[in-house]
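*Asks:* the sequence and its predicted three-dimensional model are supplied below.
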Amino acid sequence: MCDAVTGQKDGKKMLETLERSNLFVVSLDDNRQWYRYHHLFAGVLLSRLMAEKAERILTLHLRASKWYEQNGLMADAIRHALTAEDFEWAADLIELVWPETNRYIQSAPWLGWVKASPDELVSVRPVLNINYACALMDIGEMETGEARLLQVEELLETTEKISETPEASNRMVIVDKEQFRLLPATIASSRAYLAGTLGDVAGTIKYTRQHIDLLPEDDHYGREGASAMLGIAYFAKGDLEAAYQTFMDSFEGMKKAGDIDDVGGTFLLADIRITQGRLVEAASLYEQSLKLIPEQGPVPSGTAYLYLGLSKLYREQGNPIAARAYLLKSEEANKKSPYQLWQYRFILAQAQIEEDQENFDSALDLLNKAEALYYRNIVPEIRPLAALKVQIWIKQGKLNKALNWIHVSSLTFDDDLSYPQEYEHLTLARVLIAQFKSEQTEPYILNALELLERLLKAAEVGKRGGSVIEILILQALAYEAKENIPLALVPLERALNLAEPEGYVRIFVDEGVPMAQLLSVAIANKIMPEYIDKLLAVFEAEKQQQST
């Protein structure tokens, strides 16, 4: 590179001489290929260059950029091209590196490069601009991303209309011919992603199928990735089994093509099984993947999410020590690739543990911290952060805050039901029960019971076992609030029967004193004594821990 930048041929010899003479040059590798100046000396040289030959600086940066590009060091090539203010050359390089950037989810630095480029260059490059749209949507900037998408669609439409005229060829700049050939498929994929983030399930499915139809038969990575988006659409509909099978087929296809490891995707599959109330199967999925993580060296992608999922599973099954251990493992695994959405979910898990210990203010502080990290993405947020806060407010007795949430969210007990809003409606039922206990006004509890009955039917149809158990527990608590203990024991017994084989603990313990009292009555009525003994032991242990 020294020779390329200086235009001379003695760079290697000069560097070796400088190193032997200990003149501020340090070798960075055993092969003596890379060197660096002492940072203070480098600063002196740069100052001298700027003072004596400032007009040459841009030329030198451009030479460095060309050398880096020829040697496959594209990030450095782009950085120097931008510094050289050769924006057309930089735009060429930025366009060419997108496929690799997108494949390994490294869009943050790429976005920095394209944002540093003049917009008049970007807007006439349909490939670069559509990739810009995708990168923006990846970080939740949906409106800005859609505006870019519209620019590309309009450019293609306009160019097609005037394609018979000589000036048509001057309207677009295309560097990556292969990406341009796939542009219709990329537009369909972008439309599917946009629809998914907006909760438009039908649109997601429509555009994803268009995407698949437009891809070449041998593009296994693209086709399987598109199938995964279909899985997300099924998940948003609440058709969890279809989502699971679609994800499974997609991941198997990617693995055969060598595009994903055996760890990647496990957390999604396990999360679906947990939502279905199948904790044992989720644990099995996690255990299989754990065997594939090396004790030393780099870990597979998705490992941080895998550990995070295990932490949540162990927490639910009443093993707080393992839950904390895997939370720490997740944090360690994510240090080298700090995904913002992982950070969001990690903080939610921390908040949950604080809530378990009745550190409600700390839990709320963490939820506020998580809120600053969240951005819209293709995966539906089934447990919205606002609803998580409301459930803590109920435990704190801050009913006014919870009622204000109902007002702002415009939820009602007779709403049409959908899976993405299921958790919010469950939270609404909790608020109605708390309101009844506070005011003893009959309509509140009747509305809660009516809402819970409809939610139960929807969850049963969708085979969402985890939701079924939670709804049955809330029905029991609603009847307990009415002091109708015989009726409360009916849904409680059913919930216990469903929960015991899967090892549920926290789903009962989180309900506090009213649940502990109901369980005591249940055990007196010889309802599942061994399982209830285990649950009551956890209640007692937490009571003693809090008293100390």
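*Replies:* Alright, I've got the coordinates.
*Asks:* switch to C-alpha atoms for all contacts and neighbour counts from now on
*Replies:* Noted.
*Asks:* nearest spatial neighbour of the residue most central in space within the chain, skipping sequence neighbours?
*Replies:* Nearest residue to the geometric centre of the chain (CA atoms, centre = their mean): residue 341, 4.1 Å. Among residues not flanking residue 341 along the chain, residue 374 sits closest, at 6.7 Å (CA to CA, 6 or more residues apart in numbering).
*Asks:* distance check, that neighbour against residue 386.
*Replies:* Using CA to CA, to the nearest Å, residue 374 is found at 12 Å from residue 386.
*Asks:* dump the residue contacts of residue 460.
*Replies:* By CA atoms under 8 Å, 6 or more residues apart in numbering, residue 460 lies in contact with residue 468.
*Asks:* what strand or helix carries it?
*Replies:* For residue 460, the enclosing helix or strand under DSSP states H and E is helix 442-461.
*Asks:* give me the buried positions along that helix.
*Replies:* 444-449, 451-452, 454-456, 458-459 (16 or more other CA atoms under 10 Å).
*Asks:* take the one below as the second:
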Amino acid sequence: MEMVYTAQNVFLATKMQAPRQRSLYVQRPALYVQLQRALEGDLTLISAPAGSGKTALLAHWLSKSVYPFAWLSLEPEDDEPARFLSYFIAALQARYPQIGVSSQALLLQSPQSVRFEHVMAVLSNEITVSNLPHFIMVCDDYHLITSEAIHTAMYFLLEHLPPQMHLIFATRSDPPFPLTRLRAQGRLTELRMADLRLKKADIQTFLEQVTERELDTDILETIEERTEGWVAGVQFAALSLRNHPLPQTFLHSFHGNHRFILDYLSEEVFVRQTPAVQTFLLSTSLLERLTAPLCNELTGQANGQEILEALEKANLFVMPLDDARQWYRYHQLFAEFLQARLRQSDPEQFIVLHRRASRWYEQQGLLLEALQHAASARDSEVLVALLETYGSQCILEQDLSQKVLDWLQLLPERFYREHIHLCVLKAMAFIYSRRPTEAPPWLQRADSLVILDNDTHRLVRGRLAACYALVHLANGEIEQCADSAHRAIALLSEDEGLLYVHVMQCALHAYLATGDVTQETERLAVTALRASRTSNNHVLYLLSLTNLARIQILRGRLHQARATYHEAEHLLSLYPEQPVPPGKAEYAIGTGHILREWNELAEAEAFLQTGLEIQNNTPLLNVELMSHGHMILSRLYQAKGAYEQARGAIESLNLLLERQQFAPYLYARAAAAQADLALMNKDLATAVSWAETEKSEIQPFLSEQALLIRIRILIEQMRQSEETAQAEELHSLLQRMQEDAEAKARQASVLEIIILRALILDLMGRTSEAGIIIEQAVKLAEPEGYIRIFADKGEAVEALLARIQLDYPRRQAYVQQLRAACRPHEKADTQAVPPTLQNSRRTFVQTLVEPLSERELEVLQLIATGASNYEIAQQLIIAVATVKRHVTNIITKLNVNNRTQAVAEARKYGLVE
């Protein structure tokens, strides 16, 4: 029995070998020529009904071809993206071991979150840059694939096919590819039923070989007419004719469509076998693949290999799958006939045989096959035992959540009353199938079965709490999500793998519930980061980094947050072969957030779109992150004047929210975003209509942005109507909001509130106070390079900025840049206006022989504040030795002798204050 083992998978080698050639076969020279010519294109599609000879044709042609080839025989279980791609790459490696190393690694690390097009991109690159000769890749029985993700990945490969590679699909139905376009481009060759039909001469040759006698012309014509050249039909006729004493009599009963012919001929073949062979055929008919040890397990005999070889010699619908004759398979239609007969004659034995097959596959480590046989037998006891042991592994490591749901659906109700693990497993399967609304009833059932003081229930209680956290995360219920996550962490260990990582992700969102990002909150985030850094869990490390960066954004420290995201980016670069891990979407959206604020709109757009795409394709739904990303993207499009695209971003958010009942603040946030869009598009009436229905006072942090949008709309309404009766009330509200934001260290919120206060004071005629307030905002914003927080409020803020005169030249240049960004219909090109701190830095740095890195600039800023190496290391969360290295580099690049001279030189060019 030949198998291929990797670190995490067991592959059946026979799936990756072309079937052995049969001795009785009609040569098809015309088809061989067509197949040879097809190699000039990209894809050969052999699409025809079952029994048309597709596999045999390819096997014989390839045996004569000068081109090397890789082969993959597909099964129903391969209709899972990660499993399919693993086997696809393994089949290539069976021919070329050096190919597919990086792409296979992507799948091994995190199959449930991988982007399959990315896997194909890596694979295509590996082949393209290799020195491989022209070769052929065959996917046999591709009709068994229904997964949209697999079709998308395969078409991606086809569109980016390496020049050395040619694809061949043998299938009963066309794949969902744009075949018309491929034909027009000359990239597709097709062989269909009409091409594969046996001609009269072919039928005569074949029948006379099998029957070992000459047949009359009328017999040959009748068989040709009734079979229409269908290869399987001709084979069935030949097998019956071989031992039939009166061929003419046989023809009288040879009629009907091919299904009836198959049933009739299968009966004729089956009943002519000895009782021992009949028993063997029935007992092994439920197997997709046959090998002697497995057959012996099912039959209770020891002569499996002997019978298999005898069946092969008798051409009894048994095909060898390898040259060593260790693995075989039945013709699919013949196997189906045998299975139907077994169910009818001995239904209890059918269950017993599936149970034996399941046990054998489990012993071989082939868990999917073990579960499938248990499910096929409707053997609830065995299925429950396997699911309780391996079910979570199937969901978390193999992305088989829907398959697990199918298996669980087979179980009688009583098992859920007796097995708490099944209730949790079903909830988990719903969650990872992106159907979180269907999970709570099963979690509640598990709750009712939990025994709190039972140590054996510790793990299930941990998984139960984890599932609750994930449901809350999907619903945007951040506070409940964090509470459940903390309970789960206390009960689970890192051995839970991806589930533990996802629970940590939930726990890290706790601060979002209150908006409290004080030093204590940041200290806890830094502690979590250090712990994850010293562990071997780089995914948890990535999540900790992105969590800390978001806290830093809320605290108003954009440069520090960008540096933290740089560290996350570096971590991702260390694992280029990894699939998309949890945390990458947060990294991309968070980076886009900062870049949009800095008015670097093109780069920000790319990050935001990438982050939303990643999150949309992950098994778990984080609706808060999706909402956050869509809001930022909408504001980015507003800044570009692309109002239709801005509206589209909000419409996408609304479509997401229509799917289920989410937390109320998410709907309020979406409605506020639409009102904000109307305000930016000068549709004040629509914006005011929304604002007048949004009457709430200070709200939780998650709804803060909606309240600030309402205040902006009311300010604009007062500006245009010159009616300021509400101004004092709104200003008082903003003061209370500022007190809350300051108490919780949300400097970004403080900055936005101060700007709105300045606008209201100006409306009230308190221009001197408004000037002081807006100057305070500029001083607060300039070190971090804020732009859009001013510019999004348009001409009213520009008018305020025009009144202030700052003595510090660089800060005055910053004000000019803000004014330019505030003006409508102007491209806020940062290169066309006086440079900010950031642009001054870039201009000077670019003149150096060896430019300062972003991290070195951050160290330089802290040196200027008088921070010691240890204090810098603590703030940037790096080692003291790393700080010393950065300081040495700074002194060398600035061509100075010490830290003091470095600060002085930097101040000359506005790098530090």
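*Replies:* It's in. Since this is a predicted model, take the numbers as computed values, not measurements.
*Asks:* does the residue nearest to the centre of structure 1 touch residue 371 like I think?
*Replies:* No: look at residue 341 of structure 1 against residue 371 with CA atoms under 8 Å: they stay out of range, at 10.8 Å.
*Asks:* find the nearest non-adjacent residue to whatever residue of structure 1 lines up with residue 554 of structure 2, please.
*Replies:* In structure 1, the residue paired with residue 554 of structure 2 according to TM-score structural alignment is residue 275. Nearest non-adjacent residue to residue 275 of structure 1, counting by CA to CA, 6+ apart: residue 466, 5.2 Å away.
*Asks:* so how far is residue 517 of structure 2 from the aligned partner of that neighbour in structure 2?
*Replies:* Superposed on structure 2 with TM-score structural alignment, residue 466 of structure 1 falls opposite residue 748. Distance of residue 748 of structure 2 to residue 517 of structure 2, given as CA to CA: 11 Å.
*Asks:* angle of the helix or strand that the helix holding residue 460 of structure 1 is followed by against helix 442-461?
*Replies:* Scanning forward in sequence from helix 442-461 of structure 1 by DSSP H and E, the next helix or strand is helix 465-481. Helix 465-481 of structure 1 runs at 160 degrees relative to helix 442-461, counting by axes from the mean of the first three to the mean of the last three CA atoms, to 10 degrees.
*Asks:* for helix 465-481 of structure 1, packing partners?
*Replies:* With contacts taken as 3 or more CA pairs under 8 Å, 6 or more residues apart in numbering; DSSP states H and E, helix 465-481 of structure 1 sits against helix 266-275, helix 422-439, helix 442-461, helix 485-499, helix 513-524.
*Asks:* and the helix or strand harbouring residue 212 of structure 1, what's buried?
*Replies:* Using DSSP H and E, residue 212 of structure 1 maps to helix 201-214. Buried positions in helix 201-214 of structure 1, judged by neighbour count with 16+ other CA under 10 Å: 201, 203-205, 207-212, 214.
*Asks:* find the pair from these with maximum spatial separation.
*Replies:* The span of the buried residues of helix 201-214 of structure 1, defined through CA to CA, is set by 201 and 214 at 20.0 Å.
*Asks:* just the strands in structure 1 please.
*Replies:* Assigned by DSSP state E, structure 1 shows strands spanning 25-27, 35-37.
*Asks:* so how much does the helix holding residue 460 of structure 1 differ from structure 2 once superposed?
*Replies:* Mean deviation of helix 442-461 of structure 1 from its aligned counterpart in structure 2 after superposition (mean CA distance after the TM-score superposition for structure 1): 1.4 Å.
*Asks:* and that helix with helix 422-439, angle?
*Replies:* Using the same axes, to 10 degrees: helix 442-461 of structure 1 against helix 422-439 is 160 degrees.
*Asks:* give me the number of residues near residue 392 of structure 2?
*Replies:* By other CA atoms under 10 Å, 24 other residues sit near residue 392 of structure 2.
*Asks:* excluding sequence neighbours, find me the nearest residue to it.
*Replies:* Per CA to CA, 6+ apart, closest to residue 392 of structure 2 is residue 425, 6.6 Å.
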